[in-house]
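Student: Have a look at this prediction, sequence included:
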Amino acid sequence: MENQHWWSRAVVYQIYPKSFQDSNGDGIGDLPGIIQRLDYLAKLGVDIIWLNPIYASPQVDNGYDISDYHAIDPAFGTMDDFKKLVELAHQKGIKIVMDLVVNHTSDQHNWFIESKRSTNNRYRDFYIWRDADSEHAPNNWGSYFSGSAWQYDPQTKQSYLHLFAPEQPDLNWENSLVRQEVYQMMNWWSELGVDGFRMDVISLISKPAGLPDAPKSDNSQYGNPETMVANGPRVHEFLQEMHQAVMDHHQMVTVGETPGVTTKEAQKYANLNNRELNMVFQFEHMSLDGNPNPQLGKWYDQKVKLSLLRENLSKWQTELAGQAWNSLYWNNHDQPRAVSRFGDDSTETYREKSAKMLATILHFQQGTPYIYEGEEIGMTNYPFQDLSDYNDLESINAYHQLVDQAHLLDGKTMLKYLAFHSRDNARTPMQWDDTTHAGFTTGQPWLPVNPNYSQLNVQQALADPNSIFYYYQRLIQLRHELPVITNGQYALIAGNLEDPDVYAYTRDDGQQKLWIIANFTKQTLQRDFSIPKAATRLISNYDDDQLITLRPYEAKVYQQIY
């Protein structure tokens, strides 16, 4: 099935507003700061900006705890600033996508403040309350952020569900009034000019009837809630209802962050017939480098094997082809920096070559690519040394749970794991130039700037015609120009199925064929993929071509027009 939707040829740029550009010297990025950098994004060539949450929030989870869906957090600016951002972005041909966080609210949201007052309050059923006592939770579910997923309220002698922090109570989507409030809010933002929504953990909104216990890992105190709530019994019904109430009335793009999704489920969420969402964010390739010990989850410091990564990415390419649409990404605000995690940041040469190699592999696949702020200049993980260096609630809680409480790891090992995987790696300020605090702020930044900013910054990238930035710019241009990238059939090149070091695949739409070849190592390799003489080199991260020789982290794409 050929995909003609405009967003299938688009490229998204994700902005973490708190870390992008500060305009007033308070150390926190803001909307006027984003406005200052619109020309930069237009130069890169992106079609869509996705903003992480900018709503009013106590900031317990960096804005994913929303206290007012209709207000801009003062730290980011005003509603007038937001309207100006939308207007100016649209003038440059860039659309704006908002984060939609409706699995839960902040405990400071008026709905929850009212809900907590009494068991017969009209807002009580906006959230998930169950009988309990201070010693016994309603079930064994654990929180994604460690500890129990239940918080006891002694006043009403019940507990409320929070899959994330206790300050993030889960909404009760079984209540039709909750759903109508959400749809009205979405329509309100759409009428302000918002072009779409990225829906946070949207696959978790439908909980199973009776809230049964979840299976536990060996010696684990809590059950894994994702096994119970991901792709819940009514989630597709709810999203189809949302589509009728909101998406049918606006030209917009929607992407669902879907923990626990499978390719089969993705075909329901993001079916090309378009009755739910336009595309999914899935996490399978993000979990391949987790710890072999399931009790430790993602906390580890070993890189993924290419064979596992290639197998997983290929599965999503082939099983969604003609059926549904995927999001393509290496990193975001919840993941460490791609070049440190999947590439090689050990030297300037390897950082540049491996960053371009990773971009090549991703941007020639079928789906909508997402670029996370700083990825286009090859920003790296931060050299964290101590627990006090971290701001991220997930990282801090995990340290205390695994080291101090469960005694599964010693502190030194856990700090190594945090340094590799913590979400704070992605949240350090954008590196604009080599002035104080990398040009991000004139004040004290909310998170420290990576000390490599004096050599690694936007100013330097724009001055170098061979920089990672201009490589990304070219990849975006090619996606806009070549229909084969959107619609071509994906296939691994014969002989690449078991290769431990090279990822090689083709895209073919019957009018032209592309060969995409990438060396994932710092070794020089010899590989002959029998590229036809009629094929020409389309793009590469090396200036010349040595045909069957693959230099360290070399990536190259050949094009044959039939």
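Tutor: Here it is on my side, so go on.
Student: Every contact and neighbour count from this point should use C-alpha atoms.
Tutor: Fine.
Student: quick one, what contacts the most centrally placed residue in the chain?
Tutor: Nearest to the geometric centre of the chain sits Asn332, at 3.9 Å (C-alpha atoms, centre = their mean). Residues in contact with Asn332 (C-alpha atoms under 8 Å, 6 or more residues apart in numbering) are 14, 371-372, 426.
Student: put this beside the first:
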Amino acid sequence: MRMTYTSDLWWKNAVVYCLDVETFKDGNGDGIGDFRGLTQEIDYLAGLGITCLWLMPFYPTPNKDDGYDVTDFYSVDPRLGTLGDFVEFMRTAHDRGLRVIADLVVNHTSDQHPWFVESRSGRDSPRRDWYVWSDTPEPNPKEVVFPDKEDSVWEHDPHTGQYYLHTFYRHQPDLNVANPEVRDEIARVLGFWMELGLSGFRVDAVPFLIENVSPELADPHDFLAELRAFMTRRKGGSVLLGEVNLEYDQLLEYFGDGLGDQLTMCFDFVAMQRAWLSLARRDAGPLASALRERPEPPKDCQWAMFLRNHDELTLDKLTEDERQEIFAAFGPDKDMQIFGRGLRRRLPPMFGGDERRIKMAYSLLFSLPGTPVLFYGEEIGLGEDLSAEGRMAVRTPMRWSAEGGFTQAERPVRAMPDGPNVADHRRDNDSLLRWIQLLIERYRESLELAWGDHTVLDAGDPAVLAHRCDADGATIVAVHNLDDRECEAELDLTGLERCVLTDLLVDGTVKVPGSGRVRLPLDPYGCRWLRVSAPEVSPEDASVKAQ
């Protein structure tokens, strides 16, 4: 594969870091994270090596769903600061070379949003059709999204006598994106924040966003194409990162069915879930099969890779037996599980604090084909709070020092778990923080990982995942041992005979024999990134060539 590097494709080898302003750093001492506090830590983020910040919702909200219930798409939650604070944060981020994207939550609003207040004021309201209303509750989908809180997606409104649709919580009525006025308003929201410096958006729950568009009226995917075209006109290189938890054959159409004119990137939920099955079994098979099955996205699109995010660790694409395997390995207690389909735990506690396994898992993440996405605090092994409700268990305050360091207030906005902190990790050259910095540095240096053609290799041992990435005549081979035993990978590197493999994570080299088959020893949970160099030329060969 030939790599074509342009600034408009910056996201191809970006490192995305998701954070919640509310829980990252308190800058005014009221116990709540804010833009002032986040701005104070821009140098920390730049030093970590990440290139793009993804902000969870920071808009005004009643906060019944951690900010995903929005009452004003054109402002900042007063608890988090002002528009002026946001602009200063953007200026500082750009000064350090960081791009910023933000959550686009437009499949619904809060029921306190002025649009919905007007919509429910009467059946003849000018904004009545901005939401989805029905005289009778229509059949529910096969599965309610939050079965612990809701048993229907329709809520009766006694004032008008009709039912409104809410795919998620009843206090989050769905917007009717089939309405051209709603689509125009969403475009204005995008344009507003792009003018303030955003490089794009992470689009929340994309399939739910477009499902209300009737195919008889229009192609539901036209809406995504319209948004992509609007953003490209406003700012070349802007991105739409989509949350699309579907099987590969359904997911491809969200890129634009070969055209690449809809979502720029999609999270790979299939590979993520298979990765956890492989980690639970200590068998690379499930992940290897996902990578072999995964289709190539269109040229100007990319997969986004992750192991954990801000929601539950959903396992809905696995069988019930497979889910139970992962529950048994990483979340055996009922309070660690959620919705019967996932876990509400952060990655380091799931591995029992085994630093070898944790480091291997993040090495795996950064080596897989796609753009890596980290959740804030992963770089220090930030813990969870299982006493918090639901998915809030993983949305804990960032821990900056042994004393906490998140706030000077006596009570932070959320309970802060004891455990690792930034200050201690900075003083330890062998810490997880330093390891993540190294992985990011090597990933950014190794364009083959992001831009190249990827091939899963037979490693000769079920515990080992091996793959190679080729681009412009350059090659990197990545090998990971998912088990706690020493093993040896035997790889067929035909075509690379007598080449030299240079370790990128530790010092050392390996020469590929003339047979093309190389043996690579691996420690328990060992990981190796190997760059291929040209074959060594002996003095005799050089003499013959010169003649």
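Tutor: Received the coordinates, thanks. Everything numeric here is computed off the predicted structure, so don't read it as measured data.
Student: if we can go back for a sec, host element of the residue in the second structure that the residue nearest to the centre of the first structure lines up against?
Tutor: Under the alignment (TM-score structural alignment), Asn332 of the first structure pairs with Asn309 in the second structure. According to DSSP states H and E, Asn309 of the second structure maps onto no helix or strand at all.
Student: What of Tyr490 of the first structure?
Tutor: strand 489-492.
Student: how big is the offset of that strand relative to the second structure?
Tutor: For strand 489-492 of the first structure, the mean deviation from the second structure after alignment is 1.1 Å (mean C-alpha distance after the TM-score superposition for the first structure).
Student: residue range for that strand in the second structure?
Tutor: So strand 489-492 of the first structure sits over residues 453-456 in the second structure, by TM-score structural alignment.
Student: Tell me how far Tyr505 of the first structure lies from Asn121 of the first structure.
Tutor: Distance of Tyr505 of the first structure to Asn121 of the first structure, given as C-alpha to C-alpha, to the nearest Å: 59 Å.
Student: Most neighbours among the contacts of Asn332 of the first structure, which one?
Tutor: Highest neighbour count within the contacts of Asn332 of the first structure: Ala426, with 27 neighbours (other C-alpha atoms under 10 Å).
Student: per the alignment, it corresponds to what in the second structure?
Tutor: Checking TM-score structural alignment: Ala426 of the first structure goes with Val394.
Student: What of Asn175 of the first structure?
Tutor: Checking TM-score structural alignment: Asn175 of the first structure goes with Asn179.
Student: Can you name the residues that contact the nearest residue to that match once chain neighbours are set aside?
Tutor: With C-alpha to C-alpha, 6 or more residues apart in numbering as the measure, Trp130 is the residue that lies nearest to Asn179 of the second structure, at 6.6 Å, once sequence neighbours are left out. Trp130 of the second structure makes contact with 115-116, 119, 175-177, 179, 181-182 under the criterion C-alpha under 8 Å, 6+ apart.
Student: Kindly state which residue of the first structure is aligned to Trp130 of the second structure.
Tutor: In the first structure, the residue paired with Trp130 of the second structure according to TM-score structural alignment is Phe126.
Student: Over to His221 of the second structure?
Tutor: Counting by TM-score structural alignment, His221 of the second structure corresponds to His236 in the first structure.
Student: Doesn't that match lie inside a helix?
Tutor: Yes. Membership of His236 of the first structure in a helix is supported by DSSP: H, G, I helix; E, B strand; the rest coil.
Student: my guess is the match of Asn175 of the first structure meets Val132, correct?
Tutor: No. Using C-alpha atoms under 8 Å, Asn179 of the second structure makes no contact with Val132, being 10.0 Å away.
Student: The two: who's more crowded?
Tutor: Using other C-alpha under 10 Å, the more surrounded residue of Asn179 of the second structure and Val132 is Val132, with 20 against 15.
Student: these two touch, right, the more buried one and Val177?
Tutor: No. Taking C-alpha under 8 Å as the definition, Val132 of the second structure is not a contact partner of Val177, at 9.3 Å.
Student: Give the burial count for Gln541 of the second structure, as a bare number.
Tutor: You called it Gln, but residue 541 of the second structure is Asp. Residues lying near Asp541 of the second structure (other C-alpha under 10 Å) number 10.
Student: does it count as helix, strand or coil?
Tutor: State at Asp541 of the second structure, reduced to three classes by three-state DSSP: helix.
Student: ok, it - contacts?
Tutor: Going by C-alpha under 8 Å, 6+ apart, Asp541 of the second structure touches no other residue.
Student: The helix or strand Gly84 of the second structure falls within vs the first structure, mean deviation?
Tutor: Using DSSP H and E, Gly84 of the second structure sits in helix 83-95. Aligned to the first structure and superposed, helix 83-95 of the second structure gives a mean residue distance of 0.5 Å (mean C-alpha distance after the TM-score superposition for the first structure).
Student: residue range for the helix or strand following that helix in the first structure?
Tutor: Next along the chain after helix 83-95 of the second structure, taking DSSP H and E as the criterion, comes strand 99-104. Alignment note (TM-score structural alignment): strand 99-104 of the second structure is matched to residues 95-100 of the first structure.
Student: what does stretch 365-372 of the second structure give?
Tutor: Aligning stretch 365-372 of the second structure against the first structure (TM-score structural alignment) gives residues 362-369.
Student: how about the matching stretch: buried residues?
Tutor: Using 16 or more other C-alpha atoms under 10 Å as the test for burial, stretch 362-369 of the first structure gives 362-369.
Student: before we move on, back to that, so Tyr505 and Asn121 of the first structure - more neighbours on which side?
Tutor: Legend: neighbour count by other C-alpha under 10 Å for Tyr505 of the first structure and Asn121, higher for Tyr505 (23 against 12).
Student: How about Asp300 of the second structure: what's its closest non-neighbour residue?
Tutor: Among residues not flanking Asp300 of the second structure along the chain, Gly260 sits closest, at 6.0 Å (C-alpha to C-alpha, 6+ apart).
Student: count of residues packed around that neighbour?
Tutor: Residues near Gly260 of the second structure, counting by other C-alpha under 10 Å: 21.
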